[in-house]
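Peer 1: Got a sequence here, can you build the structure:
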Amino acid sequence: MKRIFPALCALLLLTACGPELPPEDSERPQIVAAVFPAYDFARSAAGELADVTLLLPPGAESHSYEPTPADILRVQRCDLFIYLGGESDAWVDTILSAIEPRGDVLRMMDCVDLLEEETVEGMQGGHDHDHEEDHDHLGEVLSMDEHVWTAPRNAAAVTRIIGQRLALLDPENGEAYAAGAEAYALELEELDRDFTAFFDTLPDRTIVFGDRFPLLYFAEAYDLDYYAAFPGCGAQTEPSAATVAFLTKKVREEGLPAVWYIEFSNHLVADGIAEAAGVETAQFHTCHNVSRADLEAGATYLSLMRANLEVLREHM
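Peer 2: Below is the predicted model of the structure:
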């Protein structure tokens, strides 16, 4: 976080004619999204009527991202800035307190009902966030889980709100924004029904992740029982022997066909558990970010989640 302050100072040396920045007098609304889900929802609502920029570089890990001076200028100059509002983009608070954004700001965590982050049996690590904190009756600090987009119904709700904000920014094209947002939201709700129909065919909805588990909203939406090595924003990379043994035992006891890992993971933990249990591994793409190849190929939240559904059909 300390490295953000030099970046803010460097803004004083950055001119308005930098090659990567849009002109300040652009007639098209300028939308900046901190993470891929916000980028995808915004471009679906905006269509060709606005310019939508993804701040997080393809393939980057949001928890360790440091905004450049050009990124900070984008946030300051854009007409709508969309960010998550959790631990992974806590740097946004520093920027917004240091600059005067000229446009509107939308926090995705304000768009849906939030869930408290969980530490389930066998999971290593706990709650280390300093955002959206609360305390339970035992005094444990609990954080509100930030991964709201992982449930397609939440994705639909966020998309509709983005459409509403765009309509307020550009009333002349308000109906087009509303129509674009609604069309994508309906596709997301159809995706939700397809996930529901699939999980309804399963007598057992248990899933084991040899990785972080940023899928609490997904698990809640489809009534899944889950076990994982680390919580969704856990910083740990090396699980204890007890955690590995517990998860391996769960895979065997439940007769699970696969151990799961998330995108951009080295999946060494999942590989080790799967090898010990004699099963396969499979990837679930959380859609937090995408590779450059996926971005250039036109990947969307919808396409990635439909691919997840197919992988689930093969490995559950």
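Peer 1: From here on, just use CA atoms for contacts and neighbour counts.
Peer 2: Fine.
Peer 1: Next one: residue 281 from residue 43, what distance?
Peer 2: 33 Å (C-alpha to C-alpha, to the nearest Å).
Peer 1: likewise residue 94?
Peer 2: Distance from residue 94 to residue 43, counting by C-alpha to C-alpha: 26 Å.
Peer 1: With residue 208 instead?
Peer 2: Computed with C-alpha to C-alpha, the distance linking residue 208 and residue 43 is 33 Å.
Peer 1: And residue 231, by the same measure?
Peer 2: 30 Å.
Peer 1: What segments of the stretch 51-200 of the chain are helices?
Peer 2: Counting by DSSP state H, counting those that start in this stretch, the stretch 51-200 of the chain has these helices, from start to end: 69-77, 91-98, 152-169, 174-199.
Peer 1: what's the following helix or strand after the helix or strand in which residue 212 is found?
Peer 2: Following DSSP states H and E, the helix or strand that holds residue 212 is strand 206-213. The helix or strand immediately downstream of strand 206-213 is helix 216-221, counting by DSSP H and E.
Peer 1: Before we compare anything, build this one as well:
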Amino acid sequence: MKKIMVGLLVLVLLVGCSPGTQSPASDKTLVITTLFPQYDFARVIGGEEIDLRLLLPPGTEPHQFEPKPQDVASISEADVFLYTGDVMEPWVEGILSSAKPALVKDVSEGVTLLKTREDHDDHDHHEEEHDDHEEGHDDHDEEHGDHEEHAHDHGGVDPHIWTSLENARIMAKNVLDALVEADPAHEELFRSRWEAYDQELLALDEEYISVISELPNKTLLYGGHFAFGYLAERYGLTHRSPYAGYSTNAEPTPVEMAKLIDALKETHSTTLYFEELTDPRVAQAIADETGAQLVLLHGAHNLSPEEAEQGLTYMQIMKDNLDKLRKGLQ
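Peer 2: Down below sits the predicted model:
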């Protein structure tokens, strides 16, 4: 790890000294984000007044992301660096020991974290155990001393906070606070955009509550690494997945796959949801066994190249997810 960091520092120095390698100077606030949700929140709130960049290239699965030297250089130059928290991005702590953006904001501040399913004996219930934010980060620090050894283990805490609209509102407010601190001259404009967007998030949150409360089937059957713990908790769904936890290295056991097949039959479900940006081979195998229809439930971690080209937004993803839940949980 030390050799890597030395190499990164050398490259940062080279970038700073080489003519023609830096972006043209701009009066706009440079905002670097790690994941798509806060990128999109910053896009809405910051508008044309900021220079906004997303570290993740389109199509990149974020749990497998490793920052490149040029990413470190970009973070070093940032006026604002927005990340999702140490649980989702354990590499950030090491990067910030050398990269020094002007302002760093953990957009998960104020969010109550959930423990993962692997911490429970009963995998059927949506009532996941809660951790307050500070305790969740303490647990993570104890289990993630070396990022290279624990690259994608989330320390027993669910990092996918943005799948709840209630949490998305907290994240968007954190983005607002960071932008205002970095660029107080545009506070009124940023705040007016945030107020309008917050009302949109609130309205969609209320629509989720209304629609899901009326669904006859409230068991969400998912054939991938389950990223919707916060959605299930917020909107009263139970869920089943053959995976325990969120490690991308995890593999489902035959027993867990059999349980999901049984759940499809017991609930008379015809829909099996799967995740974006990964090979849905497990979900496909279960669908082949049961005749269930595979439906993408988008976790909004990142966009595919095609989605990025189309300009897909967080709100569009969440509205589409609600429509798929409405149709699939009958």
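Peer 1: tell me what the strand holding residue 212 of the first structure is packed against?
Peer 2: Using 3 or more C-alpha pairs under 8 Å, 6 or more residues apart in numbering; DSSP states H and E as the contact test, the elements touching strand 206-213 of the first structure are strand 225-231, helix 241-254, strand 258-262, helix 268-277.
Peer 1: would you list the ones you listed in TSV and tack on mean neighbour count and distance to residue 214 of the first structure?
Peer 2: Written out in TSV, the entries for these read as follows (neighbours: other C-alpha atoms under 10 Å; distance: least, C-alpha to C-alpha, whole Å):
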stretch	mean neighbour count	distance to residue 214 of the first structure
strand 225-231	23	7
helix 241-254	17	17
strand 258-262	26	9
helix 268-277	20	15
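Peer 1: between the ones you listed, which gets nearest to residue 163 of the first structure?
Peer 2: Taking C-alpha to C-alpha as the criterion, strand 258-262 is the member of these that comes nearest to residue 163 of the first structure, at 29.4 Å.
Peer 1: number of nearby residues for residue 90 of the first structure?
Peer 2: Each residue near residue 90 of the first structure was counted by other C-alpha atoms under 10 Å, and the total is 18.
Peer 1: ok, now residue 106 of the second structure?
Peer 2: A total of 16 residues lie near residue 106 of the second structure under the criterion other C-alpha under 10 Å.
Peer 1: now do residue 142 of the second structure
Peer 2: Number of residues near residue 142 of the second structure (other C-alpha under 10 Å) recorded here: 10.
Peer 1: Residue 281 and residue 43 of the first structure: who's more crowded?
Peer 2: Each of residue 281 of the first structure and residue 43 had its neighbours counted (other C-alpha under 10 Å), and the higher figure belongs to residue 43 (24 against 19).
Peer 1: what's the helix or strand for residue 321 of the second structure?
Peer 2: Using DSSP H and E, the element containing residue 321 of the second structure is helix 314-328.
Peer 1: Apologies, that question was intended for residue 45 of the second structure.
Peer 2: Using DSSP H and E, residue 45 of the second structure sits within helix 36-46.
Peer 1: Remind me what that helix packs against, helices and strands.
Peer 2: Applying 3+ C-alpha pairs under 8 Å, 6+ apart, we find helix 36-46 of the second structure packed against strand 50-54, helix 165-182, helix 187-213, helix 314-328.
Peer 1: Nearest to residue 170 of the first structure, out of the helices and strands packed on strand 206-213 of the first structure?
Peer 2: Of all those, the one in closest proximity to residue 170 of the first structure, counting by C-alpha to C-alpha, is strand 258-262 (37.5 Å).
Peer 1: which residues in the second structure does the closest one match up with?
Peer 2: Counting by TM-score structural alignment, strand 258-262 of the first structure lines up with residues 271-275 of the second structure.
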